[in-house]
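**Q** this one's structure only:
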């Protein structure tokens, strides 16, 4: 395995430690006094639709760092609309893209790139331009990007691996994890076969959730449920987690952040911190570091649903108290 350990570890600046708010872009200029100066018969053009890349009107949550992986842009299973909504509601000093961001395996079979996928890419580029330190660590589905490790594209640094130091002083090794998957490394034909079956499961998952939505039920991953019921899959996940933790120990780190297996997790393994940020085809999850240095898993569909329910409930409580 070839790595690039020379990548400098990002250290938090005093401003980042203080939990500063990101500088907001200037508001769009409005034409003053139009209603008073319009000639007879002149119609004011309608307001343009809201830009999906802009911050939402209900506010933004700021974290010190966000880790995202296994987005699989370019596939029908990608939940780009959910991810775009998550990015609009969250900002951070550091943003780590931990592999399988664009699915080159599927794009080689056929082109699938709706507007929402393009919006996700534009949103990440905009983050980098505004000062967020964005680091992209490619995975197996976007392994073609590994030839560009050490370079930067649109202020996004491409690295074979990266390191992050939390506010509490923990040094985390960041890698996608496919290099420690024996199937990927030694039986790639089996990995391609498994990927095709997985894509079929995701298609069933998509139709299944459309039916659930029609009947008023929240999002629930059928594909994830089936995967976690298979004993061999459970054993593979457990072995993978232990291998990653042991490799982090060998590198002198306090923990590891990875993706690849689409199972979000934060747990202690033999004194090492194992973190998996999940995915955006099943779990719709991200790993975040709060401004106090705590690490958490955010499940966006659950958090967003709670936000939507909490608002009217709070109003009702206020009205009752009054």
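**A** Okay, I see it. Note that the structure is predicted; figures quoted are calculated from it, not measured.

**Q** can we go C-alpha only for contacts and neighbour counts from here?
**A** Noted.

**Q** So which residues of the protein form strands?
**A** Using DSSP state E, the strands found in the chain span residues 61-68, 90-97, 133-136, 152-153, 156-158, 162-165, 171-174, 255-258, 265-269, 272-276, 285-289, 295-299.

**Q** Next, find the distance separating the closest residue to residue 266 other than its chain neighbours from residue 95.
**A** Using C-alpha to C-alpha, 6 or more residues apart in numbering and skipping residues adjacent in sequence, the residue nearest residue 266 is residue 275, 4.5 Å away. Distance, residue 275 to residue 95, using C-alpha to C-alpha, to the nearest Å: 15 Å.

**Q** Between those two, point out the one with more neighbours.
**A** residue 275 (27 against 23; other C-alpha atoms under 10 Å).

**Q** Distance of the nearest residue to residue 170 once chain neighbours are set aside relative to residue 275?
**A** Spatial nearest neighbour of residue 170, chain neighbours left out: residue 254 (5.7 Å); criterion: C-alpha to C-alpha, 6+ apart. Separation of residue 254 from residue 275 (C-alpha to C-alpha) stands at 11 Å.

**Q** try it against this one:
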């Protein structure tokens, strides 16, 4: 890689991705490859469910682009990016390597990231919070018939959209956002994650697992979910000033949400004021 190629890439101190589900037919490895080839970072966090061992056990599938994602991550590690891997429930086999390294990639059960703004974030995949929710079957991405149907509809909707020149859009996320019990399950998961962050005395928490990208402040805790690369194609990035951004990456890239976590108290006040205005 020459200097010209490097200069074309956006630099971030840290980047978080999870729920890629390599080995699953609906993995959007094409968008992820485009994202990874567009950035460079000091630390890349893989926050679980990178490889979907559950899916491959049921029905083996492995597109060449899935290998290319792994090769890209390995190349980043070899070129000086610190890569930290926190296995999830779909790749839990790799938890046996916790506190060790695999091909230069560090494996941890959980991790504390300190931002450029000196804010501490707890990193976990999130499946530990299933027991705290009343509808954990709804939010565990276990490849059940209902979720597979959503993704089937998602896949064909986007094929039709492309025929008419449309960009990628997640029908699955749109449907889930309108199902009452699914919204309750997501809220219960988020509350459990925020509770864990308070318990561990950190400023925020970063997780994945439920395929619901989010960035918000609750009771002074910054809750971040980096989403997935099946439905949403989202990642979290840290800017040089410590600002956290949630990015969407398909044909059209955009910042979904951002937070200047150097001023968590101000964010909490602003969120409270916004809630009162909405009420």
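**A** Good, I have the coordinates. Here the structure is a predicted model, which means the values were calculated and not measured.

**Q** After superposition, what is the TM-score?
**A** TM-score of the superposed chains, computed with TM-score structural alignment, normalised by the length of structure 2, equals 0.85; 255 aligned residues with a C-alpha RMSD of 2.6 Å.

**Q** What count of nearby residues applies to residue 255 of structure 1?
**A** Residue 255 of structure 1: 26 surrounding residues under other C-alpha under 10 Å.

**Q** Alignment lookup: it to structure 2.
**A** Aligned against structure 2 by TM-score structural alignment, residue 255 of structure 1 finds its counterpart in residue 204.

**Q** What of residue 108 of structure 1?
**A** Checking TM-score structural alignment: residue 108 of structure 1 goes with residue 57.

**Q** How about residue 149 of structure 1?
**A** In structure 2, residue 149 of structure 1 lines up with residue 98, judged by TM-score structural alignment.

**Q** so who does that match touch?
**A** 107-109 (C-alpha atoms under 8 Å, 6 or more residues apart in numbering).

**Q** export these to CSV and tack on distance to residue 79 of structure 2 and neighbour count?
**A** CSV is the format used below for those (distance: C-alpha to C-alpha, whole Å; neighbours: other C-alpha atoms under 10 Å):
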residue, distance to residue 79 of structure 2, neighbour count
107, 18, 22
108, 21, 21
109, 24, 19
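
**Q** hang on, the earlier thing: now the residue nearest to residue 266 of structure 1: how far from residue 68 of structure 1?
**A** 12 Å.

**Q** Show me whatever sits in contact with both of these two.
**A** Joint contacts of residue 275 of structure 1 and residue 68 (C-alpha under 8 Å, 6+ apart) are residue 287.

**Q** most centrally placed residue in structure 2?
**A** When structure 2 is reduced to its mean C-alpha position, the nearest residue by C-alpha atoms, centre = their mean turns out to be residue 226, at 2.7 Å.

**Q** can you tell me the mean distance of the longest helix seen in structure 1 from structure 2 after alignment?
**A** Ranked by residue count and defined by DSSP state H, the top helix of structure 1 is helix 188-214. After superposition onto structure 2, helix 188-214 of structure 1 sits on average 3.0 Å from its aligned residues (mean C-alpha distance after the TM-score superposition for structure 1).

**Q** in that helix, what counts as buried?
**A** Buried residues in helix 188-214 of structure 1, counting neighbours by 16 or more other C-alpha atoms under 10 Å, are found at 199, 201-202, 205-206, 208-209.

**Q** now stretch 99-108 of structure 2
**A** 105-108.

**Q** same thing with stretch 113-128 of structure 1?
**A** 116-117, 119-120, 123-125, 127-128.

**Q** quick one: residue 220 of structure 2 and residue 268 touch, right?
**A** Yes. Between residue 220 of structure 2 and residue 268 a contact is recorded at 5.6 Å, counting by C-alpha atoms under 8 Å.
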